[in-house]
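Student: return atomic coordinates for the entry below.
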Amino acid sequence: MRLVVPTSDPISLVKTWIAQARRVVALTGAGISTESGIPDFRGPQGVWTKNPAAEVQATLQNYLADPKVRQAAWRSRMASPAWTAQPNRGHLALVELERRGKLHALITQNIDELHQIAGNSTDRIIEVHGTMRRVMCWDCGQRTAMADALQRVRDGEADPACRSCGGILKSDTISFGQALVPAVIDRAMTAASEADLLLAIGSTLQVYPVAGAVPLARKAGARIVIMNNQPTPMDSLADAFLAGPIGELLPAICVA
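Tutor: Purely as a prediction, here's the structure:
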C-alpha cells in the first residue's frame, strides 16, 4: 500500500509537484463534465440510473438488431444537454496546464469534446471512448458530422441510414459490446507509462482497460493524484487524494 503524503495543505503540495513535473498526464472521467451540466451514467442522477432504457440503447447488439431501440437512441441524442454545455473552470485549467508546457497527454473517457472546445490541442487528447459529435456507418465505416444526422432526424427521419451504402448509423462512440480501438488504447497506455505525474480527474477508475493507466504510471515511477468526490479502487496507489468540486480543485493546482 502506498501512503498518501501527510500534509495540512495538499493543494500547495500538488501544485509544487506540477511545477517540478516535466510530463503531466491527465486522465479525465465524467466528473469533470458534470459541472458543465452533463450528467454521468451511474451516479445518483446518472443517465442510466434515471432511465435504465438508455443503457439498453448503449448496448451494440440491441442497437443493431432493433429499429425501435435506434429510434429511441436518436431521440435521446437530440435531447442531450451536451449540445449546449460549455467547458467549466476545470476544463480551462487543463488548457492552462498545456499553455505552461506541462501537459504531456490528456486521456479522456468523455465523449463530449469539451476539452477541445476549451482549447486543449487535439494532438494531446486521447479519446478512448470516441466522440458523440460524429456518426459512423456500421457497414461501410464512413464517418460524418453528428449535426448533419440530427438535422435529418429533425426533418422526419426516425432512423437515418448511411447515405453512401444504406447501412446503420451510430454515434462514433464505444458502445457496450463494441471493441475498443487497439491503437487508441496503446497510445493512452504509452502516455501513462511516460508520465512523471498522473492526475486522475473525476473518474471512478472502474472501467478497464483505461483504469489500468493508473497502476501503469505508478509502476513507471509517476506520482499519482486522484481527484474525485467519492473513493475509488485506486486510492491506495495515490500520493494525494483531493476531494471536492473539480472546477475548484483543478484551477487551484494547475494555475501557476
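Student: contacts and neighbour counts: CA atoms only from here.
Tutor: OK.
Student: may I ask you to name the longest strand in this structure?
Tutor: Across the chain, the longest stretch assigned as strand under DSSP state E is strand 130-137.
Student: which strands and helices sit next to it?
Tutor: strand 143-145, helix 146-154, strand 169-173 (3 or more CA pairs under 8 Å, 6 or more residues apart in numbering; DSSP states H and E).
Student: buried stuff in it?
Tutor: 130-137 (16 or more other CA atoms under 10 Å).
Student: right, so the helices and strands packed on strand 130-137: which one is the most enclosed?
Tutor: A comparison of those by mean neighbour count, using mean count of other CA atoms under 10 Å, puts strand 169-173 on top with a mean of 24.
Student: I have a second one here; can you model it like the first so I can compare?
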Amino acid sequence: MLHHVVMARTEISRPATANIPPFGLRLQPELKERVEAAAKASGRSMNAEIVARLQASFEERVPELDDWELHVEERLVELQRDVVEEDLMVQRVYKDALWARVRALEISDPAGQLDRAVKVAQGVDSDLVDLVERLYSLQAKIRTIEAKFSANSRKRYERIDRIVTPQVEAEFKASHARQDRLWEEFKALGGTTEEIEVAKAAETARQDKVFTLRASRVRMSDLPSDTGEDILPALDALLRGAQASDPAPPPKARKRMP
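Tutor: Here you go, the predicted model:
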C-alpha cells in the first residue's frame, strides 16, 4: 500500500446500512437498465445508486440559493480537479524517484532492471502530460462557471457535497489504485522509502509555489477588471509553468560497470 507517498486522500463517507431493513422495489426493465448503467459509471451498487438519486431529488432544489445548478456543477468540477491534483502530486514524486533509480541502475544493475525502470519512468512522464492538460481544462471550466454566477449567489451548502461527491467516487478509487500500482512497481525495481521521501520533499516545495501563485490570482481577480487585466495573464503563465510537467531527463549511454 502507498503509505509513504499519499498526501491527504479524500474519504467518501457512506451511511451504515447493516441495520436498515430491506425494501422491495419493482422497476420496469428499461429503467432498471438505466440504473445499472448509472451505478456502473459511478462505481456504486444499484442500491446505493437508487438511494443517492432519491436523496438528491429531495435536496437538489434550494429556493433561497440563486444559480443552484451552477453551484452543483462547480462543486463537481472542483472535486474532479482534486482527483487530478492528487494524481499529479503522487506521479511527480514517482517521476523524480524513478529517474533517480534509473541513474543508480546505470552505475550498477546486477539484476538487469535498467530497461524496465526506464520504461516505467517514461510511462509516468506520459501520464503527467495528460494529467496536466486535464487540470488546465478543469480549471478553465471552473472559471467559466464562476463567471456566470449572479452577484448574490456565492453561498455554499454542505448538501451540495452530499449530492456531487458520490459522482466522483469512482475517479478517486481509480486514482488510488494507480498510486498503489506505482508503489509496487517502484519496490520491484529496488526502490526504497528514502528515495520516495527525497522526491516528496521536492514536490512539496513545488506545491507551495503553486499555492502562492493561485492565492495571488484569487486576490487579483477580486480587484476591478481594469486593474488586473494586465497582471492576470502573467500570473496565469506562471501558474501553468509551475503546474506543468518538467521534460524527462535524456537517457544516458547504458554502459554497465564490470
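Student: so what number do they get for TM-score?
Tutor: Aligned and superposed, the two chains score 0.27 in TM-score terms (TM-score structural alignment, normalised by the length of structure 1); 128 aligned residues with a CA RMSD of 6.7 Å.
Student: which stretch among the helices and strands packed on strand 130-137 of structure 1 comes nearest residue 11 of structure 1?
Tutor: Of all those, strand 169-173 sits nearest to residue 11 of structure 1, with 34.6 Å by CA to CA.
Student: now whichever helix or strand comes after that closest one against strand 130-137, angle please.
Tutor: Tracing the chain C-terminally past strand 169-173 of structure 1 and defining elements by DSSP states H and E, one meets helix 182-194 next. Relative orientation of helix 182-194 of structure 1 and strand 130-137, computed by axes from the mean of the first three to the mean of the last three CA atoms, to 10 degrees: 160 degrees.
Student: check which helices and strands helix 182-194 of structure 1 sits against.
Tutor: Against helix 182-194 of structure 1 (3+ CA pairs under 8 Å, 6+ apart) you get strand 103-108, strand 125-127, helix 213-219.
Student: in CSV: the ones you listed, plus distance to residue 171 of structure 1 and mean neighbour count.
Tutor: Output for those, formatted as CSV (distance: least, CA to CA, whole Å; neighbours: other CA atoms under 10 Å):
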stretch, distance to residue 171 of structure 1, mean neighbour count
strand 103-108, 17, 25
strand 125-127, 14, 20
helix 213-219, 25, 20
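Student: next, format the ones you listed as a markdown table and append distance to residue 15 of structure 1.
Tutor: What follows is those, written out as a markdown table (distance: least, CA to CA, whole Å):
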| stretch | distance to residue 15 of structure 1 |
| --- | --- |
| strand 103-108 | 14 |
| strand 125-127 | 22 |
| helix 213-219 | 19 |
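Student: quick one: which of those is nearest residue 170 of structure 1?
Tutor: Across these, residue 170 of structure 1 has its closest neighbour in strand 125-127 (16.9 Å, CA to CA).
Student: tell me the helices and strands packed up against the closest one.
Tutor: Against strand 125-127 of structure 1 (3+ CA pairs under 8 Å, 6+ apart) you get strand 103-108, helix 182-194.
Student: buried sites along the longest one?
Tutor: Along helix 182-194 of structure 1, these residues count as buried under the neighbour rule (16+ other CA under 10 Å): 184-185, 188-189, 191-194.
Student: go through the helices and strands packed on strand 130-137 of structure 1 and name the closest to residue 62 of structure 1.
Tutor: Per CA to CA, nearest to residue 62 of structure 1 of those: strand 169-173, 12.0 Å.
Student: for the closest one, which helices and strands make contact with it?
Tutor: Other helices and strands packing on strand 169-173 of structure 1, by 3+ CA pairs under 8 Å, 6+ apart, are strand 130-137.
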